[in-house]
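K.L.:
Provided below for reference: sequence and predicted model.
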Amino acid sequence: MRFDETQAATLETILRWRRDVRHFRCDPVDEAVLTRLAEAMALAPSVGNARPWRVIRVEDAALRAAVRANFQKCDEAAAADYADEQAVAYRALKLAGLDAAPVQLAVFTHIDPAEGHGLGRRTMPDTLRQSTTMAIHTLWLAARAANLGMGMVSILDPAAMERIFAVPEDWAFTAYVCLGHAEWDDDTPLLHRAGWQENAPTRWEVR
């Protein structure tokens, strides 16, 4: 299949306007839309077609509270690593949408799945985690195309997350995702708005 200029431009627009959303409205997301997003994840590439991502939709209030407590503990520790003005700037950042996001997903990687029969990962087992990351990025783009916001919470203790969800020993925590309708339509990246850091171009080094 060949894409025309209009289709290519649409993809570029989705890539350009993908954002890490932290401010959500509380209203629910239509279940049919969530089904389509789950189906989009299934289109992601994976090493040896192992499809190692395992997704838990977190609805239980106690589990959500445990995740938030994990975040708060890690956030305080991270803030202590900064000094003076940068510490103030860090504490002013909104780093998670845990309070309002109606859909929350805990994503794990099965680190030795039978699927794929080991193809492509013998010397690089991290390709399993990379596959899960690509599935998350696929979800991110599909969510943006559905006019939904998505944010990934990275200030978490992975071992604690595995204990919170009592997952099998061969599941490794990969990401916690907040999903829902964005609180506003301003697409200025939050870190840009806060003056934390601007984008740097990707350079391909030639050797």
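P.N.:
Received, thanks.
K.L.:
drop to CA atoms for contacts and neighbour counts, all remaining ones
P.N.:
Noted.
K.L.:
what sits against the spatially most central residue of the chain?
P.N.:
When Cα atoms, centre = their mean is applied to the chain, the residue found nearest the centroid is M152 (3.6 Å). The contact partners of M152, taken as Cα atoms under 8 Å, 6 or more residues apart in numbering, are D20, A96, A175, Y176, V177, C178.
K.L.:
Against that first model, consider the following:
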Amino acid sequence: MTAPAEGTPDDEADRERRAAGPFDAAARAAVYRAIESRRDVRNEFLPDPVSDEILARLLKAAHCAPSVGLSQPWSFILVRSAEKRAEVAGIVARRNEEAANMFDGERAAQYRRLKLEGIEAAPLNICVVADRSRGGPVVLGRTHQDDVDLYSTVCAVQNFWLAARAEGIGVGWVSIFEPDDLKPAFGLPEHVCVVAYLCVGHVERLHVRPELEARRWGERLPLADVVFDERWGAGAEMFNR
């Protein structure tokens, strides 16, 4: 194989590499703490606004997410007005009633007891969308899996969420709506898809465990139940040693 000529893109990329060693113990602990203590906030938001300085850091973290073919399909619509938040809350309230009717008996009653007022309680909402045309008609890495642009946008949401935890900012992900419900509210063209609707704001406390686990809606599965060796259903040997 012929080595790349001096000054080629490959040579330039090689010069930009850095050591890939582990973080020190304190930095590693901080990363894992953010992951393990991140929570979905429903209605515990304080009215205090999120400063532009903090918001810029959170959005920068989101914008550092990996994306297929470096297409960076995400965009973030900042929603601060009470009128727009009330409009979205009305859409979600209608869909929430539909959702409640999908459960039976005590499960339906339990569902209705969950508090979902974060849209209007949080001083900031963010509609996270994916521009499915970004990157052009053929995107490296998306040639055979068309939805990986949506997965890339979800990675941006997760980056935002973890950075928010590190900043002491609460985030709630609202998903009780059809994606097209919000297109008229935000003037979205056909090729732009709603991926996430986030409620963002300061909070005083977070649940120690996920709220749905604390309320006994469900429980976290043991890690050993979801890790397999070589094929589906084959329990991983690492948990049997």
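P.N.:
Sure thing, it's come through. Nothing here was measured: the structure is a model prediction, and the numbers come from that model.
K.L.:
quick revisit: tell me the counterpart of the residue nearest to the centre of the first structure in the second structure.
P.N.:
With TM-score structural alignment as the criterion, M152 of the first structure lines up with W173 in the second structure.
K.L.:
part of a helix, is that match?
P.N.:
No. Counting by DSSP: H, G, I helix; E, B strand; the rest coil, W173 of the second structure falls outside a helix, being strand.
K.L.:
mean deviation of the longest strand along the first structure from the second structure?
P.N.:
As assigned by DSSP state E, the longest strand anywhere in the first structure is strand 171-180. Compared with the second structure after fitting, strand 171-180 of the first structure deviates on average by 0.6 Å (mean Cα distance after the TM-score superposition for the first structure).
K.L.:
starting at the chain centroid, how far to that strand?
P.N.:
Put simply, strand 171-180 of the first structure sits 6 Å off its chain's centre (Cα atoms, centre = their mean, to the nearest Å).
K.L.:
tell me what that strand is packed against?
P.N.:
Where contact means 3 or more Cα pairs under 8 Å, 6 or more residues apart in numbering; DSSP states H and E, strand 171-180 of the first structure is packed against strand 103-110, helix 127-145, strand 149-153, helix 158-164.
K.L.:
now the second one, how far from the centre of its chain.
P.N.:
In this case it means helix 127-145 of the first structure. Centroid displacement of helix 127-145 of the first structure relative to its chain, using Cα atoms, centre = their mean, is 8 Å.
K.L.:
for stretch 98-114 of the second structure, same thing?
P.N.:
With Cα atoms, centre = their mean, you get 25 Å for stretch 98-114 of the second structure.
K.L.:
Identify each buried residue in that stretch, please.
P.N.:
Y111 (16 or more other Cα atoms under 10 Å).
K.L.:
Kindly name the residues of the first structure that line up with it.
P.N.:
Taking TM-score structural alignment, stretch 98-114 of the second structure hits residues 77-93 over in the first structure.
K.L.:
Counterpart of T143 of the second structure over in the first structure?
P.N.:
Per TM-score structural alignment, T143 of the second structure is aligned with R122.
K.L.:
count of residues packed around that match?
P.N.:
By the criterion of other Cα atoms under 10 Å, R122 of the first structure has 9 neighbours.
K.L.:
For it, identify the helix or strand it belongs to.
P.N.:
Using DSSP states H and E, R122 of the first structure falls within no helix or strand.
K.L.:
Which residues are in contact with it?
P.N.:
Here R122 of the first structure is in contact with no residue (Cα under 8 Å, 6+ apart).
K.L.:
State the distance from V177 of the first structure to T123 of the first structure.
P.N.:
Per Cα to Cα, to the nearest Å, V177 of the first structure is found 29 Å from T123 of the first structure.
K.L.:
same check, this time on L34 of the first structure
P.N.:
35 Å.
K.L.:
And those two? Which one has more around it.
P.N.:
L34 (16 against 9).
K.L.:
Near R203 of the first structure, how many other residues are there?
P.N.:
6.
K.L.:
just the one 3 residues further on next, same as before
P.N.:
The number of residues packed around V206 of the first structure, counting by other Cα under 10 Å, is 4.
K.L.:
so it is in which element?
P.N.:
Using DSSP H and E, no helix or strand contains V206 of the first structure.
K.L.:
try R36 of the first structure
P.N.:
According to DSSP H and E, R36 of the first structure maps onto helix 31-41.
K.L.:
okay, and that helix goes to which residues in the second structure?
P.N.:
The aligned range for helix 31-41 of the first structure is 52-62, by TM-score structural alignment.
K.L.:
ok, and for the matching stretch, which residues are buried?
P.N.:
For stretch 52-62 of the second structure, by 16+ other Cα under 10 Å, it's L55, L58, L59, A61, A62.
K.L.:
likewise stretch 40-49 of the first structure?
P.N.:
For stretch 40-49 of the first structure, by 16+ other Cα under 10 Å, it's A40, M41, A44, P45, S46, V47, G48, N49.
K.L.:
All set now, cheers.
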